[in-house]
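Participant: Quick check, what structure comes out for this input:
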Amino acid sequence: MTTRPALLSAVELGAAYATGELSPVEVLADVQAVIDEREPELNALYERDDPDLLHARATESADRWARGTQRGPLDGVPVTLKENIARAGRPMPAGNAGVTPVVPEVDSPIARRVDEAGMLVLGSTVMPDWGMLSSGVSSLHGITRSPLDPTLTTGGSSSGAGAAAAAGYGPLHVGTDIGGSIRLPGTWLGLATLKPSAGRIPLHSPYLGRVAGPMARSAADCALLMSVLSGPDPVDWTSLPAQDIDWLGGEPNLTSVRVGVWTDSGYGAAPDPEIVAVVRASAERLAAAGAEVVEVRPWLTQDLLDGVDVFWQARSWADFSRLAPEAQERVLPYIADWVRRGADVDGTALIDAYHCFGAVQARTVAAWAAAGDPDFIVSPVAPCAAFPAEQPMPYPDHGRGMWHINFTMPWNMTGQPAGTVDAGAMADGRRVGVQVVGRPFDDVGVLRATRWLEA
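Facilitator: Below is the predicted model of the structure:
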């Protein structure tokens, strides 16, 4: 095998384990070597799990594969979990140096499921303060950098998960997303990702718009991880009912597919022409394969994004205001300044801001119908390419902090699945992904489409 084990896909690792060509012990050792080599610069991990315990688990997995009693295709495959995914006894500081970390007493459904599948959890990946930045800048962890170019951002808030995926810290990583936090690292790091349907993967703490999902170097690996993570759990009262899903099967029949192309959001920042060109090239490939491609007009307005921003400010102000003054001083200054604007939001303004979520939902559903109920919409993931690693946001000034989530945020509100696939590059080499959004609950359809575009 010419490719080093750490850089193999999860699909390839499962096949190599089955034939005996590789063992989980060998793979773990190579992945740990990659982490040792790259972590001092990249800063992707908050905590690394105990190496002796991991070695013991890898040995147990190798024995199961040898006996033919493996727990599934991901037995012995390395994985990381974002630091806000609860693991019993592991602090959850949410990337923030000012908070006293929550220490959960029980595992979240995600942590429990990867353990039951025999996967090797390498550690917890970092995030920026309270997950409210689309970068790898954190008051607690410092700066997380892109493995593709350490001068550039990873994106966020699943910054460590994205860096770990792109660097080869094993093939599979779990991030979370409330407005783009899985997909933004996806586009800037050349990854395949999926923000699944709301409720598809159960959370230990459900919240409006929040999901957890896979981040990997291939869409097939995302699908394979979904086979472990998806399904209902009583901990999450929003989780979807049990469903028999063939996550890896089938290919899209593009002769009967209607695809909307959305490159003008109508609010937030206008996308770079080079990014639009990449999206349109993907649409042209779909059309050449037989898809019907239609234009999707803007349907959202700046006041709605501003209202979402105000609500999130007020929510974070509630947490910030309860911190002692000396703890507030430890919060990242950019976040502290943003949060303090929430102090002046009165009850009426807060309710008006909350209603913006409902307006986004209603207008987005109406726009989907107006486009002729497409099977998919393809769009930019973000209007810009990766920016300097030290910069907290793409547009940090003049109140434009959230202007880059204009293409990603609506699908958190409707709960529709949205994936990303690496699709091209800027003239200077920075990667550009395309977002593929599916009909409600059609996660498999999104993964099939991203697999097709990836191929």
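Participant: Only C-alpha atoms from now on, for both contacts and neighbour counts.
Facilitator: Noted.
Participant: In stretch 192-200, which residues are buried?
Facilitator: Ala192, Thr193, Leu194, Lys195, Pro196, Ser197, Ala198, Gly199, Arg200 (16 or more other CA atoms under 10 Å).
Participant: What strand or helix carries the last one?
Facilitator: Mapping Arg200 onto the secondary structure by DSSP states H and E places it in no helix or strand at all.
Participant: go on, the third one?
Facilitator: Leu194 belongs to strand 192-195 when assigned by DSSP H and E.
Participant: Which strands or helices does that strand pack on?
Facilitator: helix 183-189, strand 211-216, helix 219-229, strand 418-425 (3 or more CA pairs under 8 Å, 6 or more residues apart in numbering; DSSP states H and E).
Participant: Could you rerun that using 10 Å?
Facilitator: The contact analysis (3 or more CA pairs under 10 Å, 6 or more residues apart in numbering; DSSP states H and E) places strand 192-195 against strand 172-177, helix 183-189, strand 211-216, helix 219-229, strand 418-425, strand 431-438, helix 443-454.
Participant: Packed most tightly, which of the ones you listed would that be?
Facilitator: Compared across these, helix 183-189 shows the largest average neighbour count, a mean of 33 (mean count of other CA atoms under 10 Å).
Participant: Second chain to compare with the first, below:
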Amino acid sequence: MSSTEFPLWQMNADALVQAYARGDLSPVEVLLSVRSRQQQCGSLLGAVLIAQDDAAADAQARASEARWRRGTPLSALDGVPVSVKDNIAQHGLPCRWGSRAFSDHWPTHDEQPVARLRNAGAVLLGKTNVPEFTLQGYTDNALFGPTRNPWNRALTPGGSSGGAVAAVASGIGPLALATDGGGSIRRPCAYTGLFGFKPGRGVVPRADGLPALLPGLEEIGPIARNIADLARILLVIAPEMSGSLLPTPLPSAPLRIAYWRSIGTSPVDPVIRDRVDEAAEQLRDLGHVVVAQPAPVEVEQFNTRAWPVISGAGLAAVMATLPPGADAGLGAALAHLLAAGRSLSAVDLHRAQGVQRALTEAMAQVFSTHDLVLSPACAAMPWSAERSHPERIDGQAVDGRGHAVFTAFANGAGLPALALPCRPGDDGLPIGMQVVGPRGSDALLLGLGAQWEREAAPVWRWPELIEEAAV
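Facilitator: I've put the predicted structure just below:
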């Protein structure tokens, strides 16, 4: 095995591919190191990878090794280990969606982004844990149990991409493929110090997947420890973005950024607000024009009047495709949401769609005078891994979506959004922000992210608790 100053599982995708090209490393060596890391820390984190085909991954790594030796890699991602969230279909593995209702579901095809990864030579590590039907902001289910935050194992890594961020933050692969229907990439990234990208509507094509739970809202996107790795995987899964992403060009002019410190009267944890205030000032120091202003009322209206209807109706529609009695094993929260969804009328759904259209129009108005929107990614710091949500934020009682008020508007309006790490809290827990742009600004967001990473972001450090498992 090639000697390095640190374990191979710590290497990012960008560094791996460069080492493969030089002949310094083999994808087989890297897979063995990542698999060893999984064995070292898996028991500390609960459910992370919940389905694997090690023989298939071994074969993929060997095939990649042969291609690199011939000098014929398939892509800029050939030989890089990637995990896949368990609501994204991957042929050869079950896709259980965190629910007993799908416990026996084995897809016959890869969903289109997974097929692109496979055809690009990526090494598919396995499926990452999710909450039931990916509709909650923490990660636990009756099939596999909770996923724990690498920074504090008593806490949740968020959701619904909790297994994905736990994997990347702990070194079980440098990249994860995930979904974001209301913040499910951005909030978990904020809780684990990672970079995450929700593409704009349709930028990552989808086909051959699970039934659409949140039609038009949910996008597939990547999670990584740096911007270059996000760009590298997007070159494969987002053909519309196959321009000059590597290296990602920095913004060429000062950007006009609207800064939303809160959403309506919803509370925000003071440490989060403090750190994102600090980040706003750092963006000003980089030359950008950052102006704090209230979010449009349509954002809060979408959260309270549209999101519950769309998610409830979506769950009811998915369950209607299953045999009678499939809902018997649902957890209490999902059973309640299903009952609410089944009680909705066509008028209710039409009204929710009207709220969504109003949100889209309001965001178009915001972007007529601003290039981007900045906000916290989460309203609350992470909470107990066994609880679905925090009951209070900054001393104020909140409902199950109180922690998630900042993110769903980007899904409702089909906007690209990027999660970026801020300075951690005094207790060392990561804190994140998000930057949202108009349709078509995906590359611009990555450019700002590259500038932030180079000039202002905290330097990546491995979670101290996870280092208990290091060899």
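Participant: TM-score, when you put one on top of the other?
Facilitator: Once the chains are laid over each other, their TM-score by TM-score structural alignment, normalised by the length of the first structure reads 0.91; 440 aligned residues with a CA RMSD of 2.2 Å.
Participant: can you give me the helices for the second structure?
Facilitator: In the second structure, the helices defined using DSSP state H lie at 13-22, 27-45, 54-70, 112-119, 162-170, 186-192, 227-237, 270-285, 297-301, 307-319, 332-342, 346-366, 408-412, 442-455.
Participant: Mean deviation, the strand holding Leu194 of the first structure versus the second structure?
Facilitator: Its aligned residues in the second structure lie a mean 0.4 Å from strand 192-195 of the first structure after superposition (mean CA distance after the TM-score superposition for the first structure).
Participant: Can you add distance to Pro109 of the first structure and give the helices and strands packed on strand 192-195 of the first structure back as a markdown table?
Facilitator: Below are these laid out as a markdown table (distance: least, CA to CA, whole Å):
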| stretch | distance to Pro109 of the first structure |
| --- | --- |
| strand 172-177 | 12 |
| helix 183-189 | 22 |
| strand 211-216 | 11 |
| helix 219-229 | 8 |
| strand 418-425 | 22 |
| strand 431-438 | 25 |
| helix 443-454 | 19 |
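Participant: Give me the residue at the spatial middle of the first structure.
Facilitator: Geometric centre of the first structure, nearest residue: Ile182, 1.6 Å, by CA atoms, centre = their mean.
Participant: what residue of the second structure matches up with that one?
Facilitator: Using TM-score structural alignment as the criterion, Ile182 of the first structure maps onto Ile185 of the second structure.
Participant: Ile223 is in contact with that match, correct?
Facilitator: Yes. If you go by CA atoms under 10 Å, Ile185 of the second structure and Ile223 touch, sitting 7.3 Å apart.
Participant: Overlap of the contact sets of the two?
Facilitator: Common contact partners of Ile185 of the second structure and Ile223 (CA atoms under 10 Å, 6 or more residues apart in numbering): Ser161, Ala164, Val165, Leu177, Ala178, Thr179, Leu194, Phe195, Gly196, Phe197, Lys198, Ala419.
Participant: What distance do you get for the second one to Pro188 of the second structure?
Facilitator: Using CA to CA, to the nearest Å, Ala164 of the second structure is found at 9 Å from Pro188 of the second structure.
Participant: cool, and the fourth one?
Facilitator: Summarising the geometry, the distance separating Leu177 of the second structure from Pro188 of the second structure, computed by CA to CA, is 13 Å.
Participant: what residues are shared contacts of those two?
Facilitator: Ser161, Ala164, Val165, Gly196, Ile223.
Participant: Trace the fourth one over to the first structure, please.
Facilitator: In the first structure, the residue equivalent to Gly196 of the second structure is Thr193, according to TM-score structural alignment.
Participant: so who does its match touch?
Facilitator: Going by CA under 10 Å, 6+ apart, Thr193 of the first structure touches 162, 173-175, 182-187, 213-219, 221-223, 418-422, 435, 447, 450.
Participant: Can you tell me the closest non-neighbouring residue to it?
Facilitator: Among residues not flanking Thr193 of the first structure along the chain, Met215 sits closest, at 4.6 Å (CA to CA, 6 or more residues apart in numbering).
Participant: Surely the one you found is in contact with Ala161?
Facilitator: Yes. If you go by CA under 10 Å, Met215 of the first structure and Ala161 touch, sitting 7.3 Å apart.
Participant: Identify the contacts common to those two.
Facilitator: Taking CA under 10 Å, 6+ apart as the criterion, Met215 of the first structure and Ala161 both touch Thr80, Leu172, His173, Val174, Gly175, Thr176, Ile182, Pro185, Gly186.
Participant: which one of those residues sits closest to Pro24 of the first structure?
Facilitator: Among these, Leu172 lies closest to Pro24 of the first structure (CA to CA), at 14.2 Å.
Participant: when you align them, which residue in the second structure goes with that closest one?
Facilitator: Superposed on the second structure with TM-score structural alignment, Leu172 of the first structure falls opposite Leu175.
Participant: ok, back up a step: now the helices of the second structure as JSON lines including distance to Gly400 of the second structure?
Facilitator: Output for the helices of the second structure, formatted as JSON lines (distance: least, CA to CA, whole Å):
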{"stretch": "helix 13-22", "distance to Gly400 of the second structure": "36"}
{"stretch": "helix 27-45", "distance to Gly400 of the second structure": "24"}
{"stretch": "helix 54-70", "distance to Gly400 of the second structure": "37"}
{"stretch": "helix 112-119", "distance to Gly400 of the second structure": "31"}
{"stretch": "helix 162-170", "distance to Gly400 of the second structure": "17"}
{"stretch": "helix 186-192", "distance to Gly400 of the second structure": "14"}
{"stretch": "helix 227-237", "distance to Gly400 of the second structure": "30"}
{"stretch": "helix 270-285", "distance to Gly400 of the second structure": "19"}
{"stretch": "helix 297-301", "distance to Gly400 of the second structure": "15"}
{"stretch": "helix 307-319", "distance to Gly400 of the second structure": "11"}
{"stretch": "helix 332-342", "distance to Gly400 of the second structure": "10"}
{"stretch": "helix 346-366", "distance to Gly400 of the second structure": "19"}
{"stretch": "helix 408-412", "distance to Gly400 of the second structure": "14"}
{"stretch": "helix 442-455", "distance to Gly400 of the second structure": "29"}
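Participant: out of these, nearest to Pro376 of the second structure?
Facilitator: helix 270-285 (6.2 Å).
Participant: give me the stretch of the first structure that that closest one matches.
Facilitator: Under TM-score structural alignment, the counterpart of helix 270-285 of the second structure in the first structure spans residues 273-288.
Participant: mind listing what's buried in that stretch?
Facilitator: In terms of neighbour count (16+ other CA under 10 Å), stretch 273-288 of the first structure has its buried residues at Glu274, Ile275, Val276, Val278, Val279, Arg280, Ser282, Ala283, Leu286, Ala287.
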